[in-house]
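Student: okay, structure incoming, though there's no sequence with it:
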């Protein structure tokens, strides 16, 4: 018998050594060891806690920066960049998700995932990034960025960059909507994640967000109220609602981990505060006691 061969060992070791230093890794460890949550469910709980931390509890986490982007989401007229108004936005040039994507799909997938995340984050904050700004943030050449974005636009992905041609702006959907649409069409989750450079954690979060939107829509809430309650942009909520009307896809998620957690545990409709919603989710979906849920929130 020959010696066992391990492929990509140096890359995996590098990823592991960096991952243990992240806030998400620490939070995941606390969720499993201190609060006794099962391994599969702990990732979803830790992701919810991390999103609450970065979206509501602090203005900017250690992994984020404040960047002067172009004000407005529809900055497409050809004008000098110096003449355009600016808006400071919080961007995440590096995330723990990058390590998972890098480990599974390689360097180019990591770069593409980072590029898409920066564009989407600016859009959520009513701003736009130009190609030169993306070059500065990602250390990728303008030619390479244009080639990557054009291939995505042609596949129907909505990544609004300042100055993009009109033919690439219409009839597109965000990555989250595209991922769910492909899954409902019968594409395997592993293939969906590889096509759109999604980590397992992000894929689970997309499923949970979709199920929440479907549930709150059936309860009669409008897109702006749903977005405010879930921390999602109204445009993404509307895309989810339209997809649910066409496919009824929420039933296909019943056997997924988010679907099993949400089954029979609806969100409280009157909650409009991110902290109270997080506490309600911990108790109704993950079996936390009120004291244990408040202890987890204090940990954040």
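Tutor: Sure thing, it's come through. Keep in mind it's a predicted model, so treat the numbers as computed, not measured.

Student: for the rest of this, base every contact and every neighbour count on C-alpha atoms.
Tutor: Will do.

Student: what's the burial count for residue 96?
Tutor: 18 (other Cα atoms under 10 Å).

Student: likewise for residue 109?
Tutor: By the criterion of other Cα under 10 Å, residue 109 has 20 neighbours.

Student: before we move on, which element is residue 70 in?
Tutor: strand 65-71 (DSSP states H and E).

Student: now for that strand, which elements pack on it?
Tutor: Strand 65-71 sits against strand 86-91, strand 127-128, with contacts defined as 3 or more Cα pairs under 8 Å, 6 or more residues apart in numbering; DSSP states H and E.

Student: centroid-nearest residue for this structure?
Tutor: Closest to where the C-alpha atoms of the chain average out (Cα atoms, centre = their mean) is residue 202, at 5.4 Å.

Student: for residue 83, see how far away that residue is.
Tutor: 37 Å (Cα to Cα, to the nearest Å).

Student: cool, residue 147 as well?
Tutor: Using Cα to Cα, residue 147 is found at 27 Å from residue 83.

Student: these two touch, right, residue 105 and residue 194?
Tutor: Yes. Between residue 105 and residue 194 there is a contact under Cα atoms under 8 Å: 6.9 Å.

Student: want to compare, so here's the second one:
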């Protein structure tokens, strides 16, 4: 009768490949191989460590960039040229899950909303230019 067709096979392969390149996965492999932790323990600890690294204000994580943005709520139109350096995460693990479940358009929309939210949390406004 033929082979059973698997839909979105390429996308599943790309998602699995991207997950193996994340900070959390790399930490889990190191904890498992070097410290001899179980797989579940190493994944839990790696998840917490990667979140801790990304939330530290003095450390730029591996998937974060520093962008020049306009200073936020305290400044008015006359002072729009005053800049502020903020950290943004253009690529996150939830993007992979969104793309796998809902598709590319939803993933891109979620990514854009996350960037706007991160800028707002750091009291900055992103420029459209």
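Tutor: On my side now, so go ahead. Fair warning: this is a prediction, and the values are worked out from it, not measured in the lab.

Student: who has more neighbours, residue 105 and residue 194 of the first structure?
Tutor: Higher neighbour count among residue 105 of the first structure and residue 194: residue 105, with 17 against 14, using other Cα under 10 Å.

Student: quick one: what's aligned to the more buried one in the second structure?
Tutor: The alignment partner of residue 105 of the first structure in the second structure, by TM-score structural alignment, is residue 102.

Student: which residues are in contact with residue 125 of the first structure?
Tutor: Counting by Cα atoms under 8 Å, 6 or more residues apart in numbering, residue 125 of the first structure makes contact with residue 89.

Student: alignment lookup: it to the second structure.
Tutor: For residue 125 of the first structure, the aligned position in the second structure is residue 122, judged by TM-score structural alignment.

Student: for that match, give its distance to residue 88 of the second structure.
Tutor: 10 Å.

Student: now do the buried residues in stretch 12-19 of the first structure.
Tutor: 15, 19 (16 or more other Cα atoms under 10 Å).

Student: so what touches that stretch?
Tutor: Contact with stretch 12-19 of the first structure is made by 25, 96, 99, 102, 103, as judged by Cα under 8 Å, 6+ apart.

Student: neighbours of the residue lying closest to residue 127 of the second structure once chain neighbours are set aside, just the number please.
Tutor: The spatially closest residue to residue 127 of the second structure, leaving aside those adjacent along the chain, is residue 69, at 6.6 Å (Cα to Cα, 6 or more residues apart in numbering). When counting by other Cα under 10 Å, one arrives at 20 neighbours for residue 69 of the second structure.

Student: pretty sure residue 69 of the second structure contacts residue 83?
Tutor: Yes. The criterion here is Cα under 8 Å, and residue 69 of the second structure meets it with residue 83 at 5.5 Å.

Student: still on that earlier bit, which position in the first structure pairs with the residue nearest to residue 127 of the second structure?
Tutor: So, by TM-score structural alignment, residue 69 of the second structure is matched to residue 69.

Student: relative to residue 101 of the first structure, how far out is its match?
Tutor: The span separating residue 69 of the first structure from residue 101 of the first structure equals 26 Å under the rule Cα to Cα.

Student: about what we covered before: so who does the match of residue 69 of the second structure touch?
Tutor: Residue 69 of the first structure neighbours (Cα under 8 Å, 6+ apart): 86, 87, 88, 89, 122, 127, 128, 129, 133.

Student: please redo it, this time with the cut-off set to 6 Å
Tutor: 86, 87, 88, 129 (Cα atoms under 6 Å, 6 or more residues apart in numbering).

Student: also residue 66 of the second structure?
Tutor: 86, 87.

Student: how close does it get to residue 72 of the second structure?
Tutor: 16 Å.

Student: A helix includes residue 61 of the first structure, no?
Tutor: No. Assessed with DSSP: H, G, I helix; E, B strand; the rest coil, residue 61 of the first structure is coil; it does not lie in a helix.

Student: just give the nearest non-adjacent residue to it, would you?
Tutor: residue 54 (5.8 Å).

Student: where's residue 37 of the first structure, which helix or strand?
Tutor: Applying DSSP H and E, one finds residue 37 of the first structure in no helix or strand.

Student: I'd like to know how far it sits from residue 296 of the first structure.
Tutor: Using Cα to Cα, one obtains 12 Å as the distance from residue 37 of the first structure to residue 296 of the first structure.

Student: distance between the ends of stretch 83-96 of the second structure?
Tutor: By Cα to Cα, one end of stretch 83-96 of the second structure lies 32 Å from the other end.

Student: who's in contact with it?
Tutor: Under the contact criterion Cα under 6 Å, 6+ apart, stretch 83-96 of the second structure has outside partners 64, 65, 66, 67, 68, 69, 70, 71, 107.

Student: mind redoing it with 7 Å?
Tutor: 15, 63-71, 107, 111, 115, 118, 122 (Cα atoms under 7 Å, 6 or more residues apart in numbering).
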